[in-house]
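1. what follows is a predicted protein model with its sequence.
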Amino acid sequence: MKLIYSAVFLLLIGCNQHENADDEIDRAIAEFSSKNSYVGLAISAVKGERTIASRQYGFADKALAIPFNQSSLISLGSNAKTVTAAAILLLEERGLLKTTDTIQQHFPFELKHFEQVTVEDLLCHTSGIPDVFNEEQFQNYQWQKSVSQKEFVDKLNEKPVVIQSGTRYSYNNTGFFLLGMVIEHLSNQPIGDFLREKIFPQANDPNLYYLGDSFYQPALVTAYEQGIFGSAVYEDPVEYRVVGGAGALGGNLTSYIKLFRAIFSGKVLTTASLNKMTTPCRYKNKDIVRNDQGQQVGLGIEITQLGGQLAFTRGGALNGYVSTIYHIPSSDTTYGITGNTWSPLAPLLEEVILIQKAE
């Protein structure tokens, strides 16, 4: 694949040092793209109100040679979990629930076996509920083709909790699907309408979408996956209505960064709610919850250290589209990356950030 790119850096540093960092970043991205047959990706960094870095590489559509850039629309996948968590906290601000409430208190259908599972357990991935999206647990159920929320819940009710809630971390998409249903139940409106009214406007960007309804379906760029002879068009995508609050978020790199900056700057939540979101979850024994990578787990986000600085992070991977974001509160800097090929982008973004910080 011929790699094309453009780059604009607005950092006020020495030219020679800047050029060396640019070359190093270009080499890192070229190596990554070659190794992973990556078709198109974009990287940006925003500090305060100023874009300090903006790069784009490759294609939004390889066959038509359309460049991939910051405006290329993709599915943002599990970044929806941060938005769902913010929506739950907004409902708590209204007095409609408490995160310490059990999920059954606010759920429209009966949930068997989950009497002790709280809203917070779901937000922290410590609920212990079976994950319908995990094909090993539900081998005879094609969740991608479920016809209704009720069918999904009925299938979930077939299996009991095997781990006591609040005692172990296990990444769980089903929990955020259920939280999306809670949002609909308590707000008396579809989750897409709630997000379009209460959260998306705070980002002040029209290119944010809830992909799980028919309100408006944007044209996403072509998605790819690794094939025998390099990249191939992604096959058998999941219907976004099925993933709901766990993954039905869409946008481009620019709107993605604006959305997360709106959340982390307090435009969406009160200070108390934002502090709650960014405080590490704890097990019942008071130990801090950590994910499989050792990162601390917040409400719909991960909390980590990057270059010796506190950072909030989240990412998504769905239907061939991949994205990752890091927000460093001490410098009010947000780094984001989006791409259209099924391969993790977080390690690449971390490498680019550390190269920039070493300048």
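-> Nice, thanks for sending it over.

2. every contact and neighbour count from this point should use C-alpha atoms.
-> OK.

3. host element of residue 324?
-> Here residue 324 sits within strand 321-328, counting by DSSP states H and E.

4. counting neighbours, what do you get for residue 155?
-> Residue 155 has 14 neighbours, counted by other Cα atoms under 10 Å.

5. for the longest strand along the chain, buried residues please.
-> Ranked by residue count under DSSP state E, the longest strand found in the chain is strand 50-61. Under the neighbour-count criterion of 16 or more other Cα atoms under 10 Å, strand 50-61 has 51-61 buried.

6. wait, which of these is closest to residue 10?
-> Lowest distance from residue 10 to the buried residues of strand 50-61 (Cα to Cα) belongs to residue 52, with 5.1 Å.

7. what sits against the closest one?
-> By Cα atoms under 8 Å, 6 or more residues apart in numbering, the contact set of residue 52 is 9-11, 44-46.

8. need these in a markdown table (columns: secondary structure, neighbour count and distance to residue 72).
-> Output for the contacts of residue 52, formatted as a markdown table (DSSP: H, G, I helix; E, B strand; the rest coil; neighbours: other Cα atoms under 10 Å; distance: Cα to Cα, whole Å):
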| residue | secondary structure | neighbour count | distance to residue 72 |
| --- | --- | --- | --- |
| 9 | strand | 16 | 20 |
| 10 | coil | 11 | 22 |
| 11 | coil | 12 | 24 |
| 44 | strand | 25 | 13 |
| 45 | strand | 22 | 16 |
| 46 | strand | 20 | 18 |
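
9. please tell me how far the residue nearest in space to the middle of the chain sits from residue 297.
-> With distances taken as Cα atoms, centre = their mean, residue 79 lies nearest the centre of the chain, 1.5 Å away. In this view, residue 79 and residue 297 are 14 Å apart by Cα to Cα, to the nearest Å.

10. count the neighbours of the nearest residue to residue 210 once chain neighbours are set aside for me.
-> Leaving out its chain neighbours, the residue that sits closest to residue 210 by Cα to Cα, 6 or more residues apart in numbering is residue 249, at 4.9 Å. Residues lying near residue 249 (other Cα under 10 Å) number 28.

11. doesn't residue 310 lie inside a strand?
-> Yes - according to DSSP: H, G, I helix; E, B strand; the rest coil, residue 310 belongs to a strand.

12. wait, isn't it in contact with residue 330?
-> Yes - using Cα atoms under 8 Å, residue 310 makes contact with residue 330 at a distance of 7.5 Å.

13. who's more crowded, the two?
-> Neighbours per residue, other Cα under 10 Å: of residue 310 and residue 330, the larger number sits with residue 310, 16 against 9.

14. coming back round to it: moving C-terminal from the longest strand of the chain, which element do we reach first?
-> The helix or strand immediately downstream of strand 50-61 is strand 66-67, counting by DSSP H and E.

15. circling back: would you reformat the contacts of residue 52 as a markdown table and include distance to residue 337?
-> A markdown table is the format used below for the contacts of residue 52 (distance: Cα to Cα, whole Å):
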| residue | distance to residue 337 |
| --- | --- |
| 9 | 16 |
| 10 | 18 |
| 11 | 18 |
| 44 | 7 |
| 45 | 9 |
| 46 | 12 |
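
16. included below, for side-by-side comparison, is a second structure:
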Amino acid sequence: MLNESSSQPTAVDSLKKKAVRINALMSDYHALRELNGSVLVAKNGKIIFEKGFGKANFEWGIKNDPNTKFRIGSLTKQFTATLIMQLVEKGSVDLHAPISQYLTYYRKDIADKVTIHQLLNHTSGIPSYTSKENFRNKVSRNPYQVESFIQQHCSDDLAFEPGSKFQYSNSGYFILGAIIEAVTGETFAESLDKHILLPLKMHDTGYDNGQEILTNKAQGYEKLLEGYQHADYLDMSIPYAAGSMYSTTRDLLKWDNALNEGTVVSTPIQKKMYEDTSDRNYGYGWMIEHLPAEKFGKAKSIVKHGGGINGFNAFITRVIEDKYLVIILNNAGGAPMTAMTEGILNILYDKPVAPAQQHPMYALFQQYKKGGIKALEQQQELRKQQGESISERHLNSLGYLLISSKRLGDAINIFTFNTRIHPTSANAYDSLAEAYYLNEQHDKAIEFYQTSLSFDASNDNAKQMIEKISVL
């Protein structure tokens, strides 16, 4: 831990050494293709470390840097929650009032039961539209007006009694955006600009409508086994107040400074936002973590949040008492944000740091690429000696990445190996059957769909596929 009583040169030197270590750790993650983005670390509003890694645009070879704009996904929720709390502070919104007090068009049986407080901390019971079947294929590409989307996709029956449990819901924050519009008479984007971004001079942050040309904006990619591809298209009316913003690491530093200074909402209101629920450490737009005094010298509170949206993921972490800030923005999908953030915090607090690691799925692919199934068999033998096994999920994911890379023979090899080491897994056999079906080996496909059903008679996909193949 930094010694606050040490002389200024010593403290500065200590931070410089930590910046060198942070750079080495992030560079290791980048070398393993686990980071392609921008990182910023600060203390008391002053930058300790900032750097871009990899490319903002692979086609043109444009590098990421501290001014690169990234979509930030669910980091949007802390801004939405702040807009609501500004309205609470003005007396325009009551946290304990029902939805029906602000939205007249929302289905009344739910609108009369669910409160603003429950929308903010994900205890409303309203199912998340992103969890709906076929959301990605049938909904995510289409533009919607706010009211129309709420009525079609945020109005399902409650999953549980409001306030009785926690369930993360993008629908809840979509509805909060509509409430902001109803109360202010402004669009969500206008409220965001007027009440947060312009006052804080966050000129590189905004609501991404997908149409405006944004300078220095990163392209979103998905990582393949070798190389990258463009992320799937997403109409930006869909994430809305739950996830449609973009920003830079430097602008998010301005945001952190404003929160520390209490210039966005008052300190009592901000403390209210950091009160977690009994079921989950979640406040209003922030996840809350309490660090033990025995490990860190004194009790500390971390507020943080992640964001994931097609081709991008983001993470912001703030240590309230020590005013540390860690921001990681990534434009190649699926970076290990938690592990990287923990590594940086451990460096800052002089704790042991785990080395950068490649995602197990990609490590398995490298082994397979070098030595085929035999290499994986050897790995499995080593795992067995330790009482472990290669993860069924990682092998399954690897198989599907091979399918997406049009390497069906390799996918069949991986899925077959998965059934050998997880011989009672219905899902492993289902995946193998699918690979055979795609490879037009229909007899094999039926054989393994039937095997899957022998372990899980409720596998409707297997039943439907057997029927489909039988008439070919």
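-> Everything's here; your move. All values reported here derive from a predicted model rather than from experimental measurement.

17. any idea what the TM-score is?
-> Laid over one another, the chains give 0.84 as their TM-score (TM-score structural alignment, normalised by the length of the first structure), with 333 aligned residues with a Cα RMSD of 2.5 Å.

18. any chance you could map the strands in the first structure?
-> With DSSP E as the criterion, the first structure has strands spanning 5-9, 40-47, 50-61, 66-67, 74-75, 208-210, 224-227, 230-233, 249-251, 296-297, 302-306, 309-318, 321-328, 333-339.

19. export those strands as JSON lines, with columns for distance to residue 85 of the first structure.
-> Output for the strands of the first structure, formatted as JSON lines (distance: least, Cα to Cα, whole Å):
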{"stretch": "strand 5-9", "distance to residue 85 of the first structure": "34"}
{"stretch": "strand 40-47", "distance to residue 85 of the first structure": "23"}
{"stretch": "strand 50-61", "distance to residue 85 of the first structure": "27"}
{"stretch": "strand 66-67", "distance to residue 85 of the first structure": "34"}
{"stretch": "strand 74-75", "distance to residue 85 of the first structure": "18"}
{"stretch": "strand 208-210", "distance to residue 85 of the first structure": "15"}
{"stretch": "strand 224-227", "distance to residue 85 of the first structure": "29"}
{"stretch": "strand 230-233", "distance to residue 85 of the first structure": "32"}
{"stretch": "strand 249-251", "distance to residue 85 of the first structure": "13"}
{"stretch": "strand 296-297", "distance to residue 85 of the first structure": "12"}
{"stretch": "strand 302-306", "distance to residue 85 of the first structure": "12"}
{"stretch": "strand 309-318", "distance to residue 85 of the first structure": "12"}
{"stretch": "strand 321-328", "distance to residue 85 of the first structure": "16"}
{"stretch": "strand 333-339", "distance to residue 85 of the first structure": "19"}
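
20. now tell me what touches whichever helix in the first structure runs longest from outside.
-> Using DSSP state H to define each element, the first structure has its longest helix at helix 15-35. Applying Cα under 8 Å, 6+ apart, the external contacts of helix 15-35 of the first structure come out as 1, 3, 38-39, 348, 351-352, 355-356, 359.

21. narrow the residues you listed to those in helices?
-> Judged by DSSP H, those include 348, 351-352, 355-356 as members of helices.

22. quick one: which two of those are the most distant?
-> The largest distance within these, taken as Cα to Cα, falls between 348 and 356 and amounts to 12.5 Å.

23. what's the match for residue 88 of the first structure in the second structure?
-> Using TM-score structural alignment as the criterion, residue 88 of the first structure maps onto residue 84 of the second structure.

24. I'd assumed residue 180 was in contact with that match.
-> Yes - the pair residue 84 of the second structure / residue 180 is scored as a contact, 6.7 Å apart, by Cα under 8 Å.

25. any idea how far the counterpart of residue 255 of the second structure in the first structure is from residue 103 of the first structure?
-> For residue 255 of the second structure, the aligned position in the first structure is occupied by residue 259, per TM-score structural alignment. From residue 259 of the first structure across to residue 103 of the first structure, the span is 27 Å (Cα to Cα).

26. so the longest strand of the first structure corresponds to what in the second structure?
-> Strand 50-61 of the first structure corresponds to residues 46-57 in the second structure, going by TM-score structural alignment.

27. from residue 190 of the first structure, how far out is residue 245 of the first structure?
-> Relative to residue 190 of the first structure, residue 245 of the first structure is positioned 11 Å away (Cα to Cα).

28. neighbour count for these two, which is higher?
-> It is residue 245, of residue 245 of the first structure and residue 190, that has more neighbours when counted by other Cα under 10 Å, with 34 against 15.

29. for the more buried one, what are its contacts?
-> Counted by Cα under 8 Å, 6+ apart, residue 245 of the first structure has contacts 80-81, 84, 176-181, 191.

30. residue 41 of the first structure now?
-> Counting by Cα under 8 Å, 6+ apart, residue 41 of the first structure has contacts 56-59, 68-69, 337-340.

31. that one pairs with which position in the second structure?
-> Using TM-score structural alignment, residue 41 of the first structure lines up with residue 37 in the second structure.

32. out of everything not next to it in sequence, what's closest to its match?
-> residue 330 (4.1 Å).

33. so what does the one you found match up with in the first structure?
-> In the first structure, residue 330 of the second structure lands on residue 339 (TM-score structural alignment).

34. gap between the match of strand 50-61 of the first structure and the chain center?
-> Relative to its chain's centre, stretch 46-57 of the second structure lies at 19 Å (Cα atoms, centre = their mean, to the nearest Å).

35. give me the distance between the two termini of stretch 133-141 of the first structure.
-> Stretch 133-141 of the first structure: ends 9 Å apart by Cα to Cα.

36. do stretch 221-237 of the first structure as well
-> Across stretch 221-237 of the first structure, the terminal residues are separated by 13 Å (Cα to Cα).

37. now do the buried residues in it.
-> For stretch 221-237 of the first structure, a neighbour-count test (16+ other Cα under 10 Å) marks 221-226, 231-232, 234 as buried.

38. show me which pair in those residues is furthest apart.
-> 221 and 226 (16.6 Å).

39. just list the residues touching the aligned residue in the second structure for residue 78 of the first structure, thanks.
-> Using TM-score structural alignment, the partner of residue 78 of the first structure in the second structure is residue 74. By Cα under 8 Å, 6+ apart, the contact set of residue 74 of the second structure is 242-244, 305-309.
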